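Student: here you go, sequence then predicted model.
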Amino acid sequence: MGADRPVLLLGGTGEARDLAARLVAADIPVVSSLAGRVAQPRLPVGEVRIGGFGGVDGLQTWLREHDATAIVDATHPFAATITEHAAVAAHATDIPLLRLARPPWIAGPDDQWLTVPDMAAAAREVGRRGGRVFLTTGRQDVGVFAGIDSAWFLIRVVDPPTADLPTHHQLLRSRGPYDLDSERTLLSDNQIDVLVSKNSGGELTRAKLVAAAELGVDVIMVQRPAEPGVGTTVHTVDDAEDWVLSQPTCRRGV
């Protein structure tokens, strides 16, 4: 086989960028794949491809054409489609698959969470409550809340949403990580009653939940979608690096 058979790293997360840097430092050929949903993404070190594969068939074709040695799915916990495609493609091509999934957040004794199964349920709950809402679910889900007139929304996004927006809203374009002091100030200054969040896990955006608990702000927490039980799952970059290094084919010239 060729000398540059790559690991395909499905990325877009901080964990993926960290892992890419470690693999490059270990002289492991790696191609990081980003979905391209953010206009100016934070790029990992090493080779990068941006954009979709054209469905699961396109992903299988890419894996075969590039003679990939392994797949690491380090995508966002709510990127359900690519995670499903990776599982199907790994099975079809007999390529080892690792899922690097950060642990979900768990409510503590001071948290006031209502856990809902999906974004539609979150929107129904917001419509029922009204009030002043801090919406932190990303630009792709804003349209679910567009028909709610009983609430005012502070909508934090990286790029401007393309969907319809709620009647009463303010856009806040910002990129994490966020510190506790600024999150506490943001909630207080905007008199937020309800925080809506996906259960993404990780530390980059956790400060908003700590601030909400301190200030007595209710949280509507959207559960993660179910993932296919294919391949091995780890929860830390250390374990993901160990897994890649343990694969006999993940070496130059092998």
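Tutor: That came in fine, so what should we check first? Numbering: from 1, shown residues only.
Student: from now on I want contacts and neighbour counts done on CA atoms only, so please keep to that.
Tutor: Fine.
Student: give me the helices and strands touching the longest strand out of those in the chain, please.
Tutor: Assignment by DSSP state E gives strand 151-157 as the longest strand of the chain. Packed against strand 151-157 by the contact rule (3 or more CA pairs under 8 Å, 6 or more residues apart in numbering; DSSP states H and E) you find helix 119-129, strand 131-135, strand 169-173.
Student: how about these in a markdown table, adding distance to residue 244 and mean neighbour count?
Tutor: Putting the helices and strands packed on strand 151-157 into a markdown table (distance: least, CA to CA, whole Å; neighbours: other CA atoms under 10 Å) gives the following:
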| stretch | distance to residue 244 | mean neighbour count |
| --- | --- | --- |
| helix 119-129 | 35 | 17 |
| strand 131-135 | 37 | 22 |
| strand 169-173 | 36 | 14 |
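Student: what's downstream of the host helix or strand of residue 188, the next helix or strand?
Tutor: Using DSSP states H and E, residue 188 falls within helix 180-189. Remark: after helix 180-189, the chain's next helix or strand is strand 194-198, criterion DSSP H and E.
Student: one more to weigh against that first structure:
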Amino acid sequence: MPSTLLALNWKMNKTPTEARSWAEELKEKYAPAEGVELAVMAPALALSTLAANLPAGVAFGGQDVSAHEAGAYTGEISAAMLKDVGAAYVVVGHSERREYHGETDAVVAAKAKQAQANGLVPIVCVGEKLEVRERGEHVSSTLAQLRGSLADVGEDVVVAYEPVWAIGTGKTATADDAEEMGAAIRGLLAEQYGEKAADIRVLYGGSVKPDNIAEICGKPNVDGALVGGASLKVPDVLGMNDALR
């Protein structure tokens, strides 16, 4: 069984100075939980600061990556750049990137492949909007999105299921909802990757907090969480880490 992954997504928060203070506070108070991996997905400008100040054993990664190796793509960050600073992961296809930047499944797959080509593990995000769930089409819609986002992508990947209606709203899918989708995703992964699918971690994201993470991650097909708001304060991170012990 793969370790549980607690992936913290800061989104567009924290300057490098604030990131250093956060990392130093974490280093002072953090006690690793057996079988739990902690990783911080931070703005690109904060990654070098995290590399120098995070506790030993805590990984970090980017929140996005270019679909291109290098070249005339002003403002973009390449996978090689992320790898060079010490990143282990990168988030691709987050619902905010899909909605605000028009990213398609094909773009997400291209980014995931670029990440893998440079030794990074992509965290591929998928999830449905509220109207899709209300129509009862949440499973088929999310699996179609995932299938497109994993086209020609290797098995060294993490999948994060984030129902769009639960991101930053305070609404949380139930643990059973997370398990239903986790099991469906696991089935698709088995179709694509065979026995290797058992080692692919499936995360849940969407208003995860210290008081609900244990129930959600206790389900058989939920291998961790991609956490937004609760990732910004060290006490909340420590609470989630402790809840997973």
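Tutor: Structure received. Note that this is a predicted model, so its numbers are computed, not measured.
Student: superposed, what's their TM-score?
Tutor: Here the TM-score for the pair of chains, by TM-score structural alignment, normalised by the length of the second structure, is 0.29; 111 aligned residues with a CA RMSD of 5.5 Å.
Student: quick one on the thing from earlier: which parts of the helix holding residue 188 of the first structure are buried?
Tutor: By neighbour count on 16 or more other CA atoms under 10 Å, the buried set for helix 180-189 of the first structure is 180, 183-184, 186-187.
Student: which one of these sits closest to residue 121 of the first structure?
Tutor: Using CA to CA, residue 187 is the member of the buried residues of helix 180-189 of the first structure that sits closest to residue 121 of the first structure, with 22.9 Å.
Student: gap between that closest one and residue 215 of the first structure?
Tutor: 8 Å (CA to CA, to the nearest Å).
Student: ok, now residue 172 of the first structure?
Tutor: Counting by CA to CA, the gap from residue 172 of the first structure to residue 215 of the first structure is 21 Å.
Student: what's the answer for residue 232 of the first structure, then?
Tutor: 39 Å.
Student: higher neighbour count, those two?
Tutor: Set side by side, residue 232 of the first structure and residue 215 show more neighbours around residue 215, with 16 against 13, by other CA atoms under 10 Å.
Student: residues in contact with the more buried one?
Tutor: 184, 188 (CA atoms under 8 Å, 6 or more residues apart in numbering).
Student: swap in residue 196 of the first structure?
Tutor: Residue 196 of the first structure touches 122, 133-137, 219-222, counting by CA under 8 Å, 6+ apart.
Student: state the pair within those that is farthest apart.
Tutor: Longest span within these, CA to CA: 133 and 222, 14.7 Å.
Student: ok, back up a step: out of the helices and strands packed on strand 151-157 of the first structure, nearest to residue 59 of the first structure?
Tutor: It is, among these and with distance given as CA to CA, helix 119-129, at 27.8 Å.
Student: show me where the second structure has its strands.
Tutor: 4-9, 36-41, 59-62, 89-92, 121-126, 158-161, 202-205, 224-227.
Student: surely residue 213 of the first structure is within a helix?
Tutor: Yes: assessed with DSSP: H, G, I helix; E, B strand; the rest coil, residue 213 of the first structure lies in a helix.
Student: how close does it sit to residue 183 of the first structure?
Tutor: 11 Å.
Student: now the helices for the second structure?
Tutor: 16-29, 47-53, 79-84, 95-101, 105-117, 130-134, 138-149, 175-193, 213-217, 234-243 (DSSP state H).
Student: actually the stretch 1-150 of the first structure, not the one I wrote
Tutor: Under the criterion DSSP state H, counting those that start in this stretch, the stretch 1-150 of the first structure contains helices at 14-25, 55-65, 80-93, 119-129.
Student: save the ones you listed as JSON lines, and put in distance to residue 71 of the first structure too.
Tutor: Converted to JSON lines, the helices of the stretch 1-150 of the first structure look like this (distance: least, CA to CA, whole Å):
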{"stretch": "helix 14-25", "distance to residue 71 of the first structure": "12"}
{"stretch": "helix 55-65", "distance to residue 71 of the first structure": "9"}
{"stretch": "helix 80-93", "distance to residue 71 of the first structure": "7"}
{"stretch": "helix 119-129", "distance to residue 71 of the first structure": "29"}
